[in-house]
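Asks: below are the sequence and a predicted model; questions follow.
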Amino acid sequence: MIDLFSGLDAWVVVSLVLALAFVLTFEFINGFHDTANAVATVIYTKAMPPQLAVLLSGIFNFLGVLLGGVGVAYAIVHLLPVELLINVNTGHGLAMVFSLLAAAITWNLGTWYFGIPASSSHTLIGSILGVGLANALINNIPLADGVNWQKAIDIGASLVFSPLVGFAVSALLLLGLKWWRPLSKMHKTPDQRRQVDDKKHPPFWNRLVLVISAMTVSFVHGSNDGQKGIGLIMLVLIGIVPAQFVLDLSSTTYQIERTRDATLHLSQFYQRNNDVLGEFLALGKAKDNDLPERFSCNPEQTEPTINALLRTLNGVADYHSLPPESRIEVRRYLLCLDDTAKKVSKLPALGAREKADLDKLRKDLTTTTEYAPFWVIFAVALALGLGTMIGWKRVVLTIGEKIGKQGMTYAQGMSAQITTTLAIGVANVWALPVSTTHILSSGVAGTMIANKSGLQGGTVRNILLAWVLTLPATVALAAGLFWLASKALA
């Protein structure tokens, strides 16, 4: 990590430090903003003392980030169009990163201050979309190309449907528990438990399930939300110090050979499907010297891009042996080939088996571009874990008492937490970012309906308003900040 600052101008070093600090601040805020949801039920039901619950939640968030991989991280990164990712420079990168982070942090702090369970995922995604759209307007790019809309639609669908799943599954799970054990003490609220049984804590088995499910929610929260911070830091590093981070310089010879082989096999794949793809990719028409001076991703330039990449990687066993300019070119080629392959895989004329083969080739192509150094993962894990340990009280009260007209029972807490763990776990498998806040709060609301407790209109209205307004507010804020930053740099 010390080599990170070697050979950089003073202003770049200061900018880099500030950008990294902004990302870690966002993750720190994410910790005490979102993780309150993970510990809300276990604290409210008196299953664990608040200090112990928050400490253990912080530890499990930390572990979740360390072990969660980088799939969600690059799902976030690829919300930006490939053109913006391959042609970013230091000044542009700084404007992009500071704009989206300032917008995300501002909205997160505002909703936390008012105790509204808003989503850090929505906040970050809205900020990234705002930067992409503003960049399109500034550079006279069609808005259709300003954002990776297919990725945005996939992520948007996961963010919209996951709370609905949380609501329905939590309600059904509670109804199942009431059918199975209708007279169980798990259907009491903490106040009823104290008044009727003169007990402060839940029954043993209910308490155990509440504790375990709270920690699993913390773990999957770390593995999903923590990756967003990892993706942001990689955006910072690639944008400000591209020579060191456009490719994984620790890649083994085998990984580089795997990338080279995937490129060769991709060329063979296209030739094999020439009758279907020939016109779309202009196979046999483009020449190697047709690549434009300002590189852009055009499916009709696929053959020259493949040939240029194979020439650059010929005989390379260690990325350190490539000059910085060549590393940047290799990343551009790989991102562009991956983007084109993704478009090709959606063509209706291509068969299911060919699409599966193409997906495998795409994974091999991105082996050395979709990565994160261990120190990045550790720093984000630490920031998220420490943030978890403060600021939880405001949202705990909202989750426990202000969603339903009655207090939350132990069974409701278990149902909401188990559902949240499963929903985020499935999202992690598919590398989709989801909102812990929305899944858990909607899960609690679902159990309130199933328990015939009713909902508090004011709180539900505030949560829905935050859900609806977060995207447009952060899009507008980030776009405005990016426009101002770009004008200042012009």
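Replies: Sure thing, it's come through. Residues are numbered from 1 along each chain as shown.

Asks: C-alpha only now, for contacts and for neighbours.
Replies: Will do.

Asks: please verify my assumption that Met389 contacts Ile59.
Replies: No. In this structure Met389 lies outside contact range of Ile59 using C-alpha atoms under 8 Å: 9.4 Å.

Asks: buried residues in the helix or strand where Val13 lies?
Replies: Element membership of Val13 [criterion: DSSP states H and E] is helix 10-44. Buried residues in helix 10-44, counted by 16 or more other C-alpha atoms under 10 Å: 12-13, 15-16, 19-20, 22-44.

Asks: I'd like the next helix or strand past that helix.
Replies: helix 50-67.

Asks: mind listing what Leu55 touches?
Replies: For Leu55, the contact set (C-alpha atoms under 8 Å, 6 or more residues apart in numbering) comprises Thr388, Met389.

Asks: how much space separates it from Thr41?
Replies: Distance, Leu55 to Thr41, by C-alpha to C-alpha, to the nearest Å: 15 Å.

Asks: below is an additional structure, to be compared with the one above:
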Amino acid sequence: MEIALVVLVVALALAFDYTNGFHDAANAIATSVSTRALTPRAALIMAAAMNFIGALLGTEVAETIATQIVAFDLSDSEHAHVALVAILAALIGAIVWNLITWWRGLPSSSTHALIGGLVGAGIAGSFMVKWDAVVDKVVLPMIFSPLVGFSLAFLLMVGVLWLFRNSAPAKTFRRFRAAQTVSAAAMALGHGLQDAQKTMGVIFLALLTAGWAEREDGIPLWVKLAAAAAISAGTYSGGWRIMRTLGRRIIELDPARGFVAESVAAGVLYTTAFWLHAPISTTHTITSAIMGVGATKRVSAVRWGVAGNIATAWVLTIPAAAAVAALTYFLLSLVLL
């Protein structure tokens, strides 16, 4: 039974990674596509390739997911079996919420859906949730990363506007449109660095639970490659519904603002991954950066009603995914426990 559960967890984790890819594809490329710096197909190919590379650049975020959210009791085979069922329920909760928000065209956080799933399933399975780590690694970054993204994007955009105040608009926009190829690639690299690692962390957690891996040995290479391939495939399949929201419904972007938003979001993703080891939301970061550059036009240029709907999805993601995961755990326990 344990073998079947581990295989099922790995398969669902990769399915979640795939949904993460098409759900969050817009994070990296929506601004570039909306400003016509890249064609949609070229942008998707670039994003998929950079996602794959980014996924292989580190494991710090994956280890946070695997070891610092829920303390699964692995003292004997019975507890390990229950832990595997809880991990399975967590993945189902995250996938269901991802699909709901994707269908609604809302750029919610796949990261927080997964973490909410782990917390909900952990509570339902009577495992200890590490609330201090959840606050430090999830809640505080969830609050501050959008604020930092908005503020930095606003200030940097003000600087760009001042620096190019006497430049010819057409020539300046052409240059920024070319520069967006680089900033979009950087954003896609950061997306792979952050989001693919979360799937690695769940698979690693399942392997640790089953006794098929040792924490000291780190994440196996096949897990890294599988997670990288899954998120890249999902990214290439596209996320057109959410792309429209990020690229046009929040604000009509020009190439300069698109470049600044992508650059700031990529910088925040790298900082939190390599320095804080915190699994932050790429969705929250790029969306807040887009709002920041948009606010430099005028406050009313940002469609705050759309932004409010997105913020509502942000707030609901962790508790909603946790509720679905808890319900799934109770249903699975009737069959598997």
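Replies: Looks like it arrived, so ask away. Keep in mind that this is a model prediction, so the values were computed, not measured.

Asks: helix 50-67 and the helix holding Val13 of structure 1, what's the angle between them?
Replies: Here the directions of helix 10-44 of structure 1 and helix 50-67 differ by 130 degrees (axes from the mean of the first three to the mean of the last three C-alpha atoms, to 10 degrees).

Asks: quick one: helix 10-44 of structure 1 to chain centroid distance?
Replies: Helix 10-44 of structure 1 sits 14 Å away from the centroid of its parent chain (C-alpha atoms, centre = their mean, to the nearest Å).

Asks: cool, and stretch 479-488 of structure 1?
Replies: 24 Å.

Asks: what's the mean distance for it versus structure 2?
Replies: With mean C-alpha distance after the TM-score superposition for structure 1, stretch 479-488 of structure 1 departs from structure 2 by a mean of 2.5 Å once superposed.

Asks: tell me the buried residues in that stretch?
Replies: Ala479, Gly480, Leu481, Phe482, Trp483, Ala485, Ser486.

Asks: and of those, the nearest to Thr369 of structure 1?
Replies: Nearest to Thr369 of structure 1 out of the buried residues of stretch 479-488 of structure 1 is Phe482 (C-alpha to C-alpha; 25.9 Å).

Asks: do you know how far the counterpart of the closest one in structure 2 is from Pro141 of structure 2?
Replies: When structure 2 is aligned by TM-score structural alignment, the residue opposite Phe482 of structure 1 is Tyr329. Per C-alpha to C-alpha, Tyr329 of structure 2 is found 28 Å from Pro141 of structure 2.

Asks: and the nearest residue to Thr209 of structure 2 once chain neighbours are set aside, what element?
Replies: Spatially, and ignoring its direct neighbours in sequence, Thr209 of structure 2 is nearest to Ala80 (5.7 Å; C-alpha to C-alpha, 6 or more residues apart in numbering). Element membership for Ala80 of structure 2 (DSSP H and E) is helix 77-104.

Asks: okay, and stretch 92-102 of structure 2 goes to which residues in structure 1?
Replies: Residue span in structure 1 matched to stretch 92-102 of structure 2, by TM-score structural alignment: 102-112.

Asks: one more: stretch 225-243 of structure 2?
Replies: The aligned range for stretch 225-243 of structure 2 is 378-396, by TM-score structural alignment.

Asks: start and end of that stretch, how far apart?
Replies: 27 Å.

Asks: so what touches it?
Replies: In this structure, residues lying in contact with stretch 378-396 of structure 1 by C-alpha under 8 Å, 6+ apart are 24-25, 27-33, 35-37, 39-41, 43-44, 51, 54-55, 57-66, 112-117, 222, 226, 229-230.

Asks: longest helix in structure 1, please.
Replies: Longest among the helix segments of structure 1 by residue count, using DSSP state H, is helix 204-240.

Asks: so what touches the next helix or strand after that helix?
Replies: Next along the chain after helix 204-240 of structure 1, taking DSSP H and E as the criterion, comes helix 242-245. Contact partners of helix 242-245 of structure 1, identified using C-alpha under 8 Å, 6+ apart, comprise Leu4, Met234, Leu237, Ile238, Pro324, Glu325, Arg327, Ile328.

Asks: pull the most distant pair out of these.
Replies: Farthest pair in the contacts of helix 242-245 of structure 1, by C-alpha to C-alpha: Met234 and Glu325, 18.4 Å.

Asks: when the two are compared, which one has more neighbours?
Replies: Between Met234 of structure 1 and Glu325, counted using other C-alpha atoms under 10 Å, Met234 has the larger neighbour count: 24 against 10.

Asks: and whatever residue of structure 1 lines up with Met291 of structure 2, what does it touch?
Replies: Counting by TM-score structural alignment, Met291 of structure 2 corresponds to Ala445 in structure 1. Going by C-alpha under 8 Å, 6+ apart, Ala445 of structure 1 touches Phe167, Ile403, Gly404, Leu455.
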